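> This is a predicted model, with the sequence first.
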Amino acid sequence: MFKGKSKAFKATVIGLVALVVVAIAGILGLGLMGGGTRQSAKAESTYTTAEVKEGKLTSTTLLTGTVKANEEQYVYYDSTKGELASIAVNVGDQVTAGQVLLSYDSTEAQRAYDAAVRALNKVDRQIYELSTYGVVVSETGDEQTDGEATANAQRTVDGQMRDLQDARADAADAVNKAQEALNDTSVKSTVAGTVVEVNRDVTKSATSTAQTVVHIVNSGSLVVSGEMSEYNLANIKVGQEVKMTSKVYPDKTWTGKVTYISDYPDNANGGGTSNANAGSGNTSGAKYPFKVTLTSDIGDLKQGFTVNIQVSGNQSGLMVPVGAVMTEDSTNYFVYTYDKASKKIKRVPVEVGGADGANQQITSGLKAGDIVLANPTLDLKDGQEVTVDDNATD
């Protein structure tokens, strides 16, 4: 009896052990399968490529400016010249360059000039007399004594002549200065144009602000002046063509060309700080003066009009997609070129130019025909092998 029970007990234990082993094997199997599933779920990144090609940027920058006269002259009252004697022009008069506009009382200036001329003439007479008559030497009959006297007399004449020549140079300078002062009593036009303002009621005061006496404008020569931000400065160059519109005449368009961009910010904004978000339009950074010269007829444009200026990007050169260019410090730029044979990438430093919404100009580092990754990621390494979607290659 005892032995039979023992065999039955052993059979039961063996059966239970078998079940446990099967269960453990099943659990381990599921674990292994699960591990395999997680490993295969980590999909490798697939990149697209683009060929470096010659192209042209299509960016557009909007600026504003004010229509001003390219040639104009303001004549301000100068109290140091005395009282105004006359104003020779009226509003609406057409004047030419060199024409007298106004005159100050020249009485004192004329007296000073006349005195300077008399002083110069006096020195000239002294030089003439000294050079003509010299110094009289009384001869004694003694050859040695007379020779010494003559030599001393000649030295005296030479010294007096040098002093007179110096005096004449000073007198001539005085005449020139007096002549300039006399000329300054008449103010002449420096431009040809139309007299648009005449003020005959100026007051002589050392503390008063500048008072305009005459204002002349050449209305046939207009320019558009404005200020651009430091961000626009990088993308706009002298010589670029522009289109302009005015709210006064919304159906009309004028053309022009950027003819001047200052290398220095204006005094009012030169020390400002720039907003980090350049795209927001809220900038308090430096403002750089610029000018646009009209290349079309002036038409209905008038001085003082505010115009909208559309500057179309005309930069051409090697282009890559904007997403292909990367940087780690906002200063040094690079791309990853792709070699089809080895399927490996290479990090290449580049220099960039302008950009628009789709393309980035490359000024150095690449050549036409190079293949670059169009959508690189930060985890890429130089020399790494990557998977490329050939169907998405440009």
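Structure received.

> drop to CA atoms for contacts and neighbour counts, all remaining ones
Fine.

> Report the buried residues of the strand or helix carrying residue 31.
When elements are assigned from DSSP states H and E, residue 31 belongs to helix 2-41. Using 16 or more other Cα atoms under 10 Å as the test for burial, helix 2-41 gives no buried residues.

> Put this next to the previous one:
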Amino acid sequence: MKKIWIGIGIVLIIVLFIGINLYRSAAQTGGSAITDVKVGKLEEKEIAATVMVPGKLKFKNEQSVYYESEKGELDKVEVKPGDKVKKGTVLLTYANEQLKLEQEKNELALEANRLKIEQISDKKKALNNKGKELQKELGEQKAREQIESERSELDMEEKTAQLELKQSLLEEKSLEHQLDRLEVKSDIEGTVISVDQKAASAKSDIQEPVIHIGDTDHLIVEGMLSEYDTLKVKKGQKVTLTSDVIQDLTWKGTVSSVGLVPDQQAETAAAAASTAEQAVQYPLEVKIAGKLPQGKPGFKLIMDIETDKRKAKTLPQKAVKKDGDQYYVYTIRDGKANRVDVKIGETADDQMEIKEGLSGDDQVILNPSDDITDGTDVKA
């Protein structure tokens, strides 16, 4: 009895297997499966052409103070990292003994010149009194003749003394200016980023700043434009900023300036290149709007510059497929997928511009899977 049940089970399994194969064969020979698809038509949307440029985050205003040996020895640094400074704040001072000695000599020369002028003035007064006495004795004409040479000599001495005084006054102003330069002041309002007093004594071909100040409240992004892109990028255009380091965040900005002449360093590099021609590049500056990036100056950012906004006929980007250099879509014709080659334009916000190949009435498959080919049975 047990053997009979085992035989019945084997027969049922064989019948089931044959039934499945017959069903598959019927499906293949009797007609293909119908694929459900989502369809849509060309839509007129506003798209923007963009230029993507790498850039670097920088302070809009910054100041680097380097050691200047001609001013003397570094005396005192008046600030430390993190200090907020205003324009005109004293940052560091120099000590210059030679200048102080010259100032003292100048003060003595000024005093001597003034004393000399006073002495000449006293002599001229005495000469005038002498002239009055001679007029009483000899008459006005003879008295004038007798003291004329002495008066001329005093006039010449007075002119010389005045010139010497003027020269000493000019030297005084020059020394005051040099002494004033011994105090180095901030040119901007900002934050002290770094202080390195060792830079004043370092012996290196590359000089480092003793003090670095930056305006941390106003950052910009600087980059370079090619000759081609500089024709499209204009002041005031909108910019979207992203970073590979600070992911999932974007910032907005506007183009604040585009260089009228090529960057000098790029030109120098181009001139120095002997084996390959270097592309001419133009400086670009973007002003950040709203909240500033979390990154520090020096961080690399990507600038996506909106250069042209216009109306265009578009499809979702996933509706367009590519075969080599040819772009194409699938439309529905008589219940079947129909491949149509298209010419595309700009791509923006997951929308692709369709320039040629479709009419406004065409039903386009918006979600073509890899299984769909030309002639596949589909149902919208």
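Alright, I've got the coordinates. Fair warning: this is a prediction, and the values are worked out from it, not measured in the lab.

> Next, the TM-score between them, please.
For this chain pair, the superposition-based TM-score is 0.60 by TM-score structural alignment, normalised by the length of structure 2; 258 aligned residues with a Cα RMSD of 3.2 Å.

> re the thing from before, which residue numbers in structure 2 does the very next helix or strand once past the helix holding residue 31 of structure 1 align to?
Of the helices and strands lying after helix 2-41 of structure 1 in sequence (DSSP H and E), the nearest is strand 46-47. Under TM-score structural alignment, strand 46-47 of structure 1 corresponds to no residues of structure 2.

> what's the answer for stretch 70-87 of structure 1, then?
So stretch 70-87 of structure 1 sits over residues 60-77 in structure 2, by TM-score structural alignment.

> Could you pull out the helices in the stretch 151-300 of structure 2 for me?
227-230, 264-272 (DSSP state H, counting those that start in this stretch).

> Kindly reformat those helices as TSV and extend each row with mean neighbour count.
TSV is the format used below for these (neighbours: other Cα atoms under 10 Å):
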stretch	mean neighbour count
helix 227-230	14
helix 264-272	13
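
> Select, out of those helices, the one closest to residue 152 of structure 2.
Smallest distance to residue 152 of structure 2 across those (Cα to Cα): 63.5 Å, for helix 264-272.

> Residue 220 of structure 1 -> structure 2?
In structure 2, residue 220 of structure 1 lands on residue 217 (TM-score structural alignment).

> can you tell me how far its match sits from residue 182 of structure 2?
29 Å (Cα to Cα, to the nearest Å).

> The two - which one has more neighbours?
residue 182 (20 against 12; other Cα atoms under 10 Å).

> Was I right to think the more buried one contacts residue 93?
Yes: between residue 182 of structure 2 and residue 93 a contact is recorded at 5.4 Å, counting by Cα atoms under 8 Å.

> list the helices and strands the host helix or strand of residue 153 of structure 1 packs on?
Here residue 153 of structure 1, judged by DSSP H and E, is contained in helix 143-183. Under the contact criterion of 3 or more Cα pairs under 8 Å, 6 or more residues apart in numbering; DSSP states H and E, helix 143-183 of structure 1 touches helix 107-133.

> post-alignment, the helix it packs on versus structure 2, mean distance?
After superposition onto structure 2, helix 107-133 of structure 1 sits on average 2.6 Å from its aligned residues (mean Cα distance after the TM-score superposition for structure 1).
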